[in-house]
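**Student:** Just to be clear, the model below is a prediction. Sequence and coordinates:
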Amino acid sequence: MSDAPTTEQLTAWITRFAELVHEHRDELTALDSAIGDADHGSNMDRGMTAVVAALTEAPPDDPAALLKKTGATLVSKVGGASGPLYGTLFLRMAGAVGEGFAPALRAGFDGVLARGKAEPGDKTMVDALGPACDVLDAGGSVAEAAQAAADGRDATVPLVARKGRASYLGERSAGHADPGATSTAYLLQAAAETLS
């Protein structure tokens, strides 16, 4: 998707992501209870519910304002690492959304890398978000990017975590999908359903 997404399209994307997080809240929490502190599902659900409420109460005028409001709400409402990381993703996207969805997502990804200091293979959301950005940068569709994110999530299962709370578990973190990579895969699934 080379054209810049509209405010309406982005609203549909964020709303669908909130629905997916809510639907998969227990799954995200179960993944996080295995290798984290068991709050990723509840934190993300609370945060995305707050985002949808904020966007409904005062609909933003343009795509950048919408992404800024989404990011700021997540930073203020979501605890742990997820709030700052997802908040940074959307805040950085706001600065580049006029260039198109792919450049915006890449800007968001760069923000996540800078904030989280994680690299590919560390068993984090980076492992799902990076491949999705690579597909979009190469001219692939949002649906192909969503598949790349899902593949990236699945690739975290055998990994030993090197970042975040899961890294404290060492070898015991292997055998589970990363919760952040899993929610990121839902973010891209929502994009495929609403922006394609």
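**Tutor:** Thanks, I have the structure now. Quick caveat, the model's predicted, so the values are computed rather than measured. Numbering: from 1, shown residues only.
**Student:** from here on, contacts and neighbour counts on C-alpha atoms
**Tutor:** Fine.
**Student:** Now the most far-flung residue of the chain relative to its centre. Nearest residue, chain neighbours left out?
**Tutor:** Largest separation from the mean C-alpha position in the chain: Glu171, at 25.3 Å (CA atoms, centre = their mean). Closest residue to Glu171 apart from its sequence neighbours, by CA to CA, 6 or more residues apart in numbering: Val160 at 5.6 Å.
**Student:** before we move on, back to that, now the residue farthest from the centre of the chain: how far from Val157?
**Tutor:** As judged by CA to CA, to the nearest Å, Glu171 and Val157 stand 12 Å apart.
**Student:** repeat for Glu119
**Tutor:** Counting by CA to CA - Glu119 and Val157 are separated by 16 Å.
**Student:** Could you do Ala107 as well?
**Tutor:** For Ala107, the distance to Val157 - CA to CA - is 26 Å.
**Student:** So which of those two has more stuff around it?
**Tutor:** Set side by side, Ala107 and Val157 show more neighbours around Ala107, with 23 against 16, by other CA atoms under 10 Å.
**Student:** Take this one as well and set it beside the first:
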Amino acid sequence: MIAVRQPGRVIDTAALMSRVIGACRDAVGSEEARLCDLDRAIGDGDHGTNMRRGLEALAAEREQLAAMPLAEAMIAAGTILVMTIGGAAGPLYGTLLLEIGKGLSTGRVEFPQVFQQAVAAVAQRGRSSPGEKTLLDVLVPLSDELIKHTDMRRLAEKIQGFAEMTIDMKALRGRASFLGERSVGHMDPGAASCALLATTACRELTEAGLA
């Protein structure tokens, strides 16, 4: 990767990617039990364990990923997540990163638009829409904020609220949908992990001066 020049400083994007991956790994590791508890209420109870496994696999390759061009690194990272997270989350998180990488590889579209297209691909892969109690209930409003160029520091403060909105929703997709009305009152575990990862990434970017 190349260094990004900001007024009065140069940011090493390779080091930044490595740090973001490490921070996400640490965040998921510290919240593994909570994510499993959320999943136990409306699913299999293994979401935290699955996410930890995926992020540990990603962290194990972070130096190699950081040495790649960004688009190539995102595609490689997406492939790792598909192969290691397991369950429904692996293909969804993997699709997000794979599509971001494909979008960036064209060099013709700005990141908010690339992210928006990637979120649309996740929706298509999961055959779901916002309001159905899935990680899309975090990804879609997050995408909307990026399109509006919301400051990263402010965005980091808002993301958890997107996940909390799923508490009052009835699950319409996945194993949780079998519970019907009984799924109401519980935060979606996929939305929770998505909010955790997005918040962590935003904070790391803010600290790096890329907000």
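**Tutor:** Happy to help now that I have it. Not measured: the values here are computed from a predicted model.
**Student:** what's the counterpart of the residue nearest to Glu171 of structure 1 in structure 2?
**Tutor:** Correspondence of Val160 of structure 1 to structure 2, assessed by TM-score structural alignment: Lys170.
**Student:** Can you tell me the SS state at its match?
**Tutor:** coil (DSSP: H, G, I helix; E, B strand; the rest coil).
**Student:** before we move on, the earlier item: now do the contacts for the residue nearest to Glu171 of structure 1.
**Tutor:** Asp122, Lys123, Ser167, Gly170, Glu171, Arg172, Ser173, Ala174 (CA atoms under 8 Å, 6 or more residues apart in numbering).
**Student:** ok, 6 Å please
**Tutor:** For Val160 of structure 1, the contacting residues are Glu171, Ser173, Ala174, by CA atoms under 6 Å, 6 or more residues apart in numbering.
**Student:** how close does it sit to Thr124 of structure 1?
**Tutor:** Distance, Val160 of structure 1 to Thr124 of structure 1, by CA to CA: 10 Å.
**Student:** Please apply the same query to Asp151 of structure 1.
**Tutor:** Asp151 of structure 1 is 13 Å from Thr124 of structure 1, by CA to CA.
**Student:** With Ala146 of structure 1 instead?
**Tutor:** Ala146 of structure 1 is 16 Å from Thr124 of structure 1, by CA to CA.
**Student:** next one: Ile35 of structure 1
**Tutor:** Counting by CA to CA, the gap from Ile35 of structure 1 to Thr124 of structure 1 is 11 Å.
**Student:** So for the two, which sits in the more crowded spot?
**Tutor:** Taking other CA under 10 Å, Ile35 of structure 1 and Thr124 do not tie; Thr124 has more neighbours (28 against 24).
**Student:** Trace that one over to structure 2, please.
**Tutor:** Under the alignment (TM-score structural alignment), Thr124 of structure 1 pairs with Thr134 of structure 2.
**Student:** contacting residues around its match?
**Tutor:** Applying CA under 6 Å, 6+ apart, the residues near Thr134 of structure 2 are Ala191.
**Student:** sec struct for it, please.
**Tutor:** Thr134 of structure 2 ends up coil, using three-state DSSP.
**Student:** Which of the three states applies to Leu163 of structure 1?
**Tutor:** No, residue 163 of structure 1 isn't Leu; it's Lys. From three-state DSSP, the assignment for Lys163 of structure 1 is coil.
**Student:** residues touching it, list them.
**Tutor:** By CA under 6 Å, 6+ apart, the contact list for Lys163 of structure 1 reads Asp122.
**Student:** Please tell me how far it sits from Thr7 of structure 1.
**Tutor:** 34 Å.
**Student:** what ranges do the helices span in structure 2?
**Tutor:** Secondary structure of structure 2, counting by DSSP state H: helices at 13-30, 32-42, 47-60, 62-66, 70-84, 89-106, 111-126, 136-147, 152-164, 189-207.
**Student:** follow-up on the earlier one: and the gap between the match of Val160 of structure 1 and Ala41 of structure 2?
**Tutor:** From Lys170 of structure 2 to Ala41 of structure 2 the distance is 13 Å (CA to CA).
**Student:** same question, Met165 of structure 2
**Tutor:** Following CA to CA, the distance that separates Met165 of structure 2 from Ala41 of structure 2 is 17 Å.
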